[in-house]
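Visitor: my questions are about this predicted structure, shown below with the sequence.
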Amino acid sequence: MKAKIAILGLAIAGTLASCNKGGFKKSDVGFMYNIHTDANGEKIKEGDFVKFNMIFKTDKDSVLQSSYQMKRPFEVLVKIDTAMDKEHVMSALTMLGKGDSATFKISTDDLFKGAPEGARPKFLPKGSSLLYTIKVEDVKSKAQMETEFKAKRDKQNAIDKAPIDAYVAAKKLNVTTTASGLRYVITTPGAGDQIKDGDTVIAHYSGTLLNGTKFDSSYDRKEPATFLINEHAVIPGFYESLKLLKKGDKGVFIIPSALAYAEQGAGTIPPNSPLVFELEVIDVKAKK
């Protein structure tokens, strides 16, 4: 149960740091805060990417999650989409800037208000609080992140070019190349409108490495998968691929590693691995 609360803490959070130079104050939207360090820089705004270290604990000093223990900072895109964002975390982030640190305190009574019986963990009794102590390490605008991503993508695409060229030649594929470096060919045309943001797509797929090693397949499971376009639950190249299709389309998509798992790799997928997907769109449900 502590793990669930830790995950909830990351979702609710995004903002704080340690020390304690005075009492807590109440924000305009209700949460309590204590600013420890103010570097007098530009404050975080919606759309910024923020890197921060965080200690998430109970008011009894029981640590539930710590980026210092994990040895890597958290990174979030600041968005205020929900009531929880507005009332807690994301609003709290906008009170800080690069180099700032603070502690934010949230009442568990507020957090579990309206929750079903038994949802509240025993180690968070009524009247208790959760504290997020955060130090903001870096803040980048959307434009800065896009510039950095493009430079990184171009460098990675240069690494991938030779093996992808060899694969295309060996398979005798007449591919189209997008601006991002994705290569594709529609093998069976469908009909209808192009898939767009907000659509729900039901599709079959099979994913392999360039050497033919299969790492995933909905065909093997005998059940198509469902994707909400722009949900950001899968790699960028997969979403770009889907948005090039219509209902009934089948195609082959060669995704450069910069649009997949880049130098990190994932599971059985080695670092710097371009991926090949065979995609078949079964159905498209437009956003209502």
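Guide: Ah, there it is.
Visitor: every contact and neighbour count from this point should use C-alpha atoms.
Guide: Noted.
Visitor: quick one: the strands in the stretch 1-150 of the chain, in order.
Guide: Under the criterion DSSP state E, counting those that start in this stretch, the stretch 1-150 of the chain contains strands at 25-26, 32-37, 49-58, 63-66, 74-77, 101-107, 129-140.
Visitor: with distance to residue 156 and mean neighbour count added, can I get these in CSV?
Guide: Formatted as CSV, those follow (distance: least, Cα to Cα, whole Å; neighbours: other Cα atoms under 10 Å):
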stretch, distance to residue 156, mean neighbour count
strand 25-26, 47, 13
strand 32-37, 38, 21
strand 49-58, 22, 23
strand 63-66, 32, 18
strand 74-77, 22, 18
strand 101-107, 35, 24
strand 129-140, 22, 23
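Visitor: second structure for comparison follows:
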Amino acid sequence: MPSNNIPHYLYKRNHTWWFRKRFVSEGNAIEYRLSLQTASFQRARLLALRLQTLCQQMVASLGAPKKLKNGVMDKSAQEQIRAKLRAKIAEWTAEETEHWFCGSTRNEGDLNDYLETLDMVVSDLKERIAYDDKPSLHRAEANTVLDELPHLKATLSEYDYQVIARMVAQAKVKSLQDTRSIILGGDAGWLSSSQTTEPSVTEEPIDTLTISKLLDLYTEHNKAKGHSKRTKKKYEWYGALLLSSFGDVPVHTITGAMGREFYDNITKLPVGLQKEVLLASKLSQLIDN
């Protein structure tokens, strides 16, 4: 498997996949390593994503940059950086879409693989934004845009570099999302003549929504994203897993204890369960059997 398709939080040692994640808290770097005890890439990725959920709870406070007393960019600098990033988004999107459309003849499998790679890169970038776990890259990331605005560098603090680095990463996410949309026949956000607001997922009070209703709304909301057949099937399977575990109950009735039981059950999940089987039986019964 090409190394650029492997998430940065996974690596292989002696034919076994390992989870690795580095966090920075109050200036101290902490790295967690854990053997996932499997040679299957798909299972390793699933286990790693579960571990990251736990890690995210541990470092939730790292989601936003730490603000220093002496570092706030003036509005003029902010506007210059935002304008340059909008231009960068258009440039990166054009390069990536040209790379796709100028290639040799593509089939559905090539498209699915390409979209899955895009989704993985976006996921990794979003992780990096959320965890802010690579402070050593702040300046290099920020210089992606500041090299074209050299007059600003002398006025910036370390905190400013941290903020700009996050802005650049967010711009890259936007570019990849626009690329995905264009390849699937839609329009990129930066091509629109006016800004449109995201439609609200639902106007209904939360206490009237059941799990199946919420899943239907989520599916409807995702239609505009043009997901591949493979991605749609994954979402359908995850929905069946929720219904098998909780039943079609109002969402607000799901408690923390039920969530912990659900997490414990998915670690015991039998391999190869089909959506139809999940919808026909309770998850706890499937595990017992």
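Guide: All right, it came through fine. Here the structure is a predicted model, which means the values were calculated and not measured.
Visitor: give me the TM-score for this pair.
Guide: Put the two chains on top of each other and the TM-score (TM-score structural alignment, normalised by the length of structure 1) is 0.22; 115 aligned residues with a Cα RMSD of 6.7 Å.
Visitor: can you redo the strands of the stretch 1-150 of structure 1 as CSV with distance to residue 2 of structure 1?
Guide: Compiled in CSV, the strands of the stretch 1-150 of structure 1 are given as follows (distance: least, Cα to Cα, whole Å):
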stretch, distance to residue 2 of structure 1
strand 25-26, 27
strand 32-37, 23
strand 49-58, 10
strand 63-66, 7
strand 74-77, 19
strand 101-107, 16
strand 129-140, 12
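Visitor: relative to residue 11 of structure 1, which of those strands is closest?
Guide: Checking the strands of the stretch 1-150 of structure 1 against residue 11 of structure 1 by Cα to Cα gives strand 74-77 as the closest, at 9.4 Å.
Visitor: against which helices or strands is the closest one packed?
Guide: strand 49-58 (3 or more Cα pairs under 8 Å, 6 or more residues apart in numbering; DSSP states H and E).
Visitor: what residues are up against residue 34 of structure 2?
Guide: Applying Cα atoms under 8 Å, 6 or more residues apart in numbering, we find residue 34 of structure 2 in contact with 18, 19, 20.
Visitor: could I get the full set of strands for structure 2?
Guide: Under the criterion DSSP state E, strands of structure 2 are mapped to 10-13, 16-25, 28-35.
Visitor: just name the most buried of those strands.
Guide: Mean neighbour count (mean count of other Cα atoms under 10 Å) peaks for strand 16-25 among the strands of structure 2, with a mean of 18.
Visitor: which helices and strands sit right next to it?
Guide: strand 10-13, strand 28-35, helix 41-58.
Visitor: as JSON lines, the ones you listed with distance to residue 231 of structure 2 would be great.
Guide: Putting those into JSON lines (distance: least, Cα to Cα, whole Å) gives the following:
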{"stretch": "strand 10-13", "distance to residue 231 of structure 2": "21"}
{"stretch": "strand 28-35", "distance to residue 231 of structure 2": "28"}
{"stretch": "helix 41-58", "distance to residue 231 of structure 2": "14"}
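Visitor: just so I know, which of those lies nearest residue 111 of structure 2?
Guide: Of all these, it is helix 41-58 that lies closest to residue 111 of structure 2, at 19.6 Å by Cα to Cα.
Visitor: wait, residue 205 of structure 1 sits on residue 221?
Guide: No - assessed by Cα atoms under 8 Å, residue 205 of structure 1 is found out of contact with residue 221, at 10.4 Å.
Visitor: of these two, who's got more company?
Guide: Neighbour count, other Cα atoms under 10 Å: between residue 205 of structure 1 and residue 221, residue 205 has more, with 20 against 10.
Visitor: which strands and helices sit next to the particular helix or strand that has that one in it?
Guide: According to DSSP states H and E, residue 205 of structure 1 maps onto strand 200-209. With contacts defined as 3+ Cα pairs under 8 Å, 6+ apart, the packing partners of strand 200-209 of structure 1 are strand 214-217, helix 218-221, strand 225-228, strand 275-285.
Visitor: who wins for proximity to residue 37 of structure 1 among those?
Guide: strand 225-228 (40.5 Å).
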